[in-house]
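Engineer: Structural data only, the sequence is not supplied:
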């Protein structure tokens, strides 16, 4: 990382003071202590000097952990494993952030420390439960932040504040030192303004921790296929999105298709039914097991220190029986199997991250109903052991709109690969000769990160010539009237790969604009006119492959004649 760590930490503290958003924070590091830590950093560390915030249900040594309830506060004896790994990588904790109390909610208003206002419109919710962490990142107060996610708390706030939310496969990041919401389902998550940083931070936290029996080994890096299949919900599951959001989602789907993805509509009913079990089934008993005793002991504080909506949800978990748990576990297994069938053959599911963006007043008027609507597409992920990633996808009415990629366990890196293509859809390049699939220079396209989009052809206004090069190449030139349609392939390259590829193109070849058969204009291989002198015109063949096939036939016939002549001589 670049920059002086001490200066970065000092600047972050100054930004926090200037922002005047006290509801984001529950506690902040002492300036002198944070600066001393920064001054002692090894600048070669991967996150050296980056500043981060931590949701206040995750332990940071030296700061209290409250989980959003002052009566619950304790002083941890050590950092949470996730925090310790990031500090070892050079990042500096700047403070603890506000949350929906006991990580129970998706709205960001259920806290005695105050409702966390949205980064774009203070009259609207920030989303929860990782509200403070998301807003701190969106306002540029920190480089990244940690949240947690049981029902969608690492994704909904990302969508509503226009940032990236990384929810890893359960267990990849240990939850040692995290106040449990539902211990078997909880995940530590990352908020960042940049996908690459978000993924880097997540991967630095991965790895088994003996203190967390549910932690799992890191998965091997796996890229998404060149032409992935993306499932999207059928129309009935998108009908009651906020005004303008359905159109925004359709635009996002088209953008994914433009990266080369095949879009498939699927019935996601099994996933949505599974989502309803998170709060409507016996799994809420885990919330009671985590902090129910504290709520019962301090029942007199409900309505002041303890949020009444949160208390009602958690205390209701005590009513669930072992039989309820067994029944819902069996039901979840059946829905999981049905979900696998629905998504069979697909590499990921693409959905809106949430359903709308309520105002603070909307949530105050209907705290339970408004919250329930927020988790329609997120609630199922941890129950079904899915990885998920929320990314920005534009704006509706001046407010951020986001989409979410969800896939099977351990597809984390493939989902990130898909999201990168969406964020940077790349540059299209039309090729007609030695770079075609199976031809000798095609490896150059692959090395530049290219993916094949489609076989296509030019508009009928081009000529193709055979150039005297090694290996043999054709030269495409626009001739206008009297020209022909020439077959080729359309490839898509990332911007950096395209730049490197074009920089290596040798004369007399050139990259210019080529009009395709559908009238679209793309970058493509052309040739300098001087190279066409004495270059045979093969336009009538329609393409380079037809020319090569003719050469092969001629060579074969000549070879047969030589063999026959030799036989006569013998």
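Structural biologist: Happy to help now that I have it. What you are looking at is a predicted structure, and each value in this text was computed from that prediction instead of being measured.
Engineer: from here on, contacts and neighbour counts on C-alpha atoms
Structural biologist: Will do.
Engineer: For the most centrally placed residue in the chain, give me its contacts.
Structural biologist: Closest to where the C-alpha atoms of the chain average out (CA atoms, centre = their mean) is residue 389, at 3.9 Å. Going by CA atoms under 8 Å, 6 or more residues apart in numbering, residue 389 touches 155, 164, 165, 166, 167, 168, 404, 405, 406, 412, 415, 416.
Engineer: here's the one I want to compare it with:
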């Protein structure tokens, strides 16, 4: 059987052979946008005339397609990332502003020939993992059944999962570039901090924030990452991709660190637990071996994010606006932000010291394994279930994602077969 090509490869081949033009792609996008937005994916979109002008511009340089790795590829960005010509709202209409400069990470994609379609819905101020904390409407998973889409990059994930765009950008502080991917059956890639510049991104927790990538498959995620990464001189958090980490590894040489299923909590979701076990068994067949690891230190690091002083870092950007316009915030967003006021400097240093110890433990782990294999989510919820317990169930969704940025790790969510029921998607 011939190997399937990726969606980006398919599109590129269609352009190269003349079976499709950039105008065809834009008209397809416009037709879909005209059909309405029942899923509440979009906050703003590029004007029809501007999209057609972009198609014409790219058609005029079609002889340079070999130098434009994202030629004619439609994409979306989360609406906490700046793009000139469109407002940045961060999910709060009263906060909206018109940026004077496009975020460098978006500019790199445009320079590579991509076509921006618009800005997507999110949990307000990127605070949440549900996709339900937005005045622009709650986003439902493409799996239906009233399931949450996951957040905070809900619109970006659904735009890809629904086929509206070929890829999208989100952001990730606690898992926002991975939980929505898991809940919509797509790939979510979160690189280490600073690899994708956060200049032009509304901060959530600035020392931890990452730009993330949603695609239909891993190959496309790697392609977009290859274009989007790069040091931004005016970004103090920006850093280069270490050359020694770019070399591909034969999967047969990899050692996997796998927590025994009995040490993981699936919150009563037997379908998700079964899929995790089967997924681990499948990847184990392709690698050199596996080693059981203790997940406790990782999960302890993750607990520091919302149960420690990092929640106070969210106030560093928003405190003045929050004090002046508390009514502009959704009640749940305001509750989370204001919980940061209970921490003082002593709490912060204690947490930093403990995190350093946990990071040293993690560094030693890499002497024994090359890749950690954990579930992205232990279970999921419907929008109604989240409304009943918005904060507690949000923490459940982030159980296996929150430690990653605190420990400065890279992570990728990949679909893990068909779940036992459509109501419980499964991803490692």
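Structural biologist: In hand now; what should we look at? All figures in this text were calculated on a predicted structure; none of them were measured in a lab.
Engineer: TM-score of the superposed pair?
Structural biologist: Here the TM-score for the pair of chains, by TM-score structural alignment, normalised by the length of structure 2, is 0.90; 400 aligned residues with a CA RMSD of 1.4 Å.
Engineer: circling back to that earlier point, could you export the contacts of residue 389 of structure 1 as JSON lines, including neighbour count?
Structural biologist: JSON lines is the format used below for the contacts of residue 389 of structure 1 (neighbours: other CA atoms under 10 Å):
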{"residue": "155", "neighbour count": "37"}
{"residue": "164", "neighbour count": "32"}
{"residue": "165", "neighbour count": "34"}
{"residue": "166", "neighbour count": "30"}
{"residue": "167", "neighbour count": "31"}
{"residue": "168", "neighbour count": "29"}
{"residue": "404", "neighbour count": "27"}
{"residue": "405", "neighbour count": "25"}
{"residue": "406", "neighbour count": "25"}
{"residue": "412", "neighbour count": "29"}
{"residue": "415", "neighbour count": "26"}
{"residue": "416", "neighbour count": "24"}
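Engineer: which position in structure 2 aligns with the residue nearest to the centre of structure 1?
Structural biologist: In structure 2, residue 389 of structure 1 lines up with residue 412, judged by TM-score structural alignment.
Engineer: Check for me that its match belongs to a strand.
Structural biologist: Yes: counting by DSSP: H, G, I helix; E, B strand; the rest coil, residue 412 of structure 2 is located in a strand.
Engineer: Now do the residue nearest to the centre of structure 1 against residue 415 of structure 1, distance only.
Structural biologist: Distance of residue 389 of structure 1 to residue 415 of structure 1, computed by CA to CA, to the nearest Å: 7 Å.
Engineer: List the residues that are in contact with both of the two.
Structural biologist: Common neighbours of residue 389 of structure 1 and residue 415 (criterion: CA under 8 Å, 6+ apart): 405, 406.
Engineer: Can you tell me how far the aligned partner of residue 315 of structure 2 in structure 1 is from residue 276 of structure 1?
Structural biologist: Aligned by TM-score structural alignment, residue 315 of structure 2 pairs with residue 288 of structure 1. Noted for residue 288 of structure 1: a distance of 18 Å to residue 276 of structure 1, by CA to CA.
Engineer: ditto for residue 328 of structure 1
Structural biologist: Remark: distance between residue 328 of structure 1 and residue 276 of structure 1 (CA to CA) = 11 Å.
Engineer: Could you check which of those two is surrounded by more residues?
Structural biologist: A direct count of neighbours by other CA atoms under 10 Å for residue 328 of structure 1 and residue 276 places residue 328 higher, at 19 against 15.
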